[in-house]
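1. this one's sequence-less:
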């Protein structure tokens, strides 16, 4: 018998509506739930433009550029609480560079951000291996690409 999936309270916000069609709520929910380990979660996903993405990255990480995904994790237990902020123009550029469908790249970044929200990290080599292996397992389970495969 399959394990019960954790509860997920999801808020999906589009400050930049360019990719709304690529991110139907049921798919976003599926991708995030696939990455949730055991605990229930309250996650807000916000799709932003370049200016907001850059501003948030500068303010919270001290890096003056827009990045693909920012994870603001507020609690790991008893409920995972986090905001995932994805910068639509950056995600689109990266997907095009990697020759991936846009939705597939969003799926990867949502899985990546959800793992961060649960305390996974990739700043240390040993932690990066664990996180990358988990990401690969989840994405392959969703029928998507392995983002870390060597071509």
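-> Cool, got the structure. Quick caveat: nothing in here was measured; it's all calculated off a predicted structure. Residues are numbered from 1 along each chain as shown.
2. contacts and neighbour counts: CA atoms only from here.
-> Noted.
3. Check which helix or strand the residue positioned nearest the centre of the chain maps to.
-> Centroid-nearest residue in the chain, with CA atoms, centre = their mean: residue 110, separated by 2.0 Å. Assigned by DSSP states H and E, residue 110 belongs to helix 102-117.
4. just residue 26 next, same as before
-> Assigned by DSSP H and E, residue 26 falls in helix 25-35.
5. want to compare, so here's the second one:
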């Protein structure tokens, strides 16, 4: 599986987060021409209290947020609006520097995925945002996982042109999935 989900809050299981995250992350990588089989993302399904701790620790913002992401490596574009340097992807086979294949654990097929990074997502904030926007929770969660996956790949929205690029990609991916544009004023997922 592309995503490895850790549940700290059982409410996430009712939202079928694991399946939604897998589908959203796969759609994102595929849209960008990357083979999802070559990558792995760790996903923490938590509550507002836990994400507020993480937000305080990593961003000096001691408040809940919907989603946070930590890329395994810095890939951001230098110029505003440029595409980040995307990973080439794992070739799927692990070998040591001398070319020898190491002893693998029993039951292993020798295939290893490149870790893109970690995502944390908060139940209360996501559920509240979806309700306030009149969107199905599944649509909102799919958008947030796509958004976070793009962050893991080096996309950002701090600079104007970067935001336009990132939002455009999110909208294209969501459109392919039959989910309305979340940035449209009149969007009602």
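-> Cool, got the structure. This is a predicted model, so every value here is computed, not measured.
6. Can you give me the TM-score here?
-> Once the chains are laid over each other, their TM-score by TM-score structural alignment, normalised by the length of the first structure reads 0.89; 144 aligned residues with a CA RMSD of 1.5 Å.
7. ok so, going back, what's the helix holding residue 110 of the first structure aligned against in the second structure?
-> Using TM-score structural alignment, helix 102-117 of the first structure corresponds to residues 137-152 of the second structure.
8. Show residues contacting that stretch.
-> 15, 17, 20-21, 24-25, 28, 66-72, 116-119, 126-127, 130-131, 156, 166, 170, 174, 179, 182, 189 (CA atoms under 8 Å, 6 or more residues apart in numbering).
9. superposed on the second structure, where does the helix holding residue 26 of the first structure end up, distance-wise?
-> Overlaying the second structure shows helix 25-35 of the first structure at a mean distance of 1.6 Å from the equivalent residues (mean CA distance after the TM-score superposition for the first structure).
10. What's the first helix or strand after that helix?
-> Trace forward from helix 25-35 of the first structure with DSSP H and E and the next one is strand 41-48.
11. Apart from its chain neighbours, what residue comes closest to residue 53 of the second structure?
-> Excluding the flanking residues, the one nearest residue 53 of the second structure by CA to CA, 6 or more residues apart in numbering is residue 62, at 6.4 Å.
12. Might one say that the one you found is in contact with residue 52?
-> Yes. Counting by CA atoms under 8 Å, residue 52 is a contact partner of residue 62 of the second structure at 5.3 Å.
13. Neighbour count: the two, which is higher?
-> Using other CA atoms under 10 Å as the criterion, residue 62 of the second structure and residue 52 rank with residue 52 on top: 20 against 15.
14. hang on, the earlier thing: can you list contacts of the helix or strand following the helix holding residue 110 of the first structure?
-> For helix 102-117 of the first structure, the following helix or strand on the C-terminal side (DSSP H and E) is helix 125-141. Identification of contacts with helix 125-141 of the first structure by CA under 8 Å, 6+ apart yields 34-35, 107-108, 111-112, 115, 120-122, 145-148.
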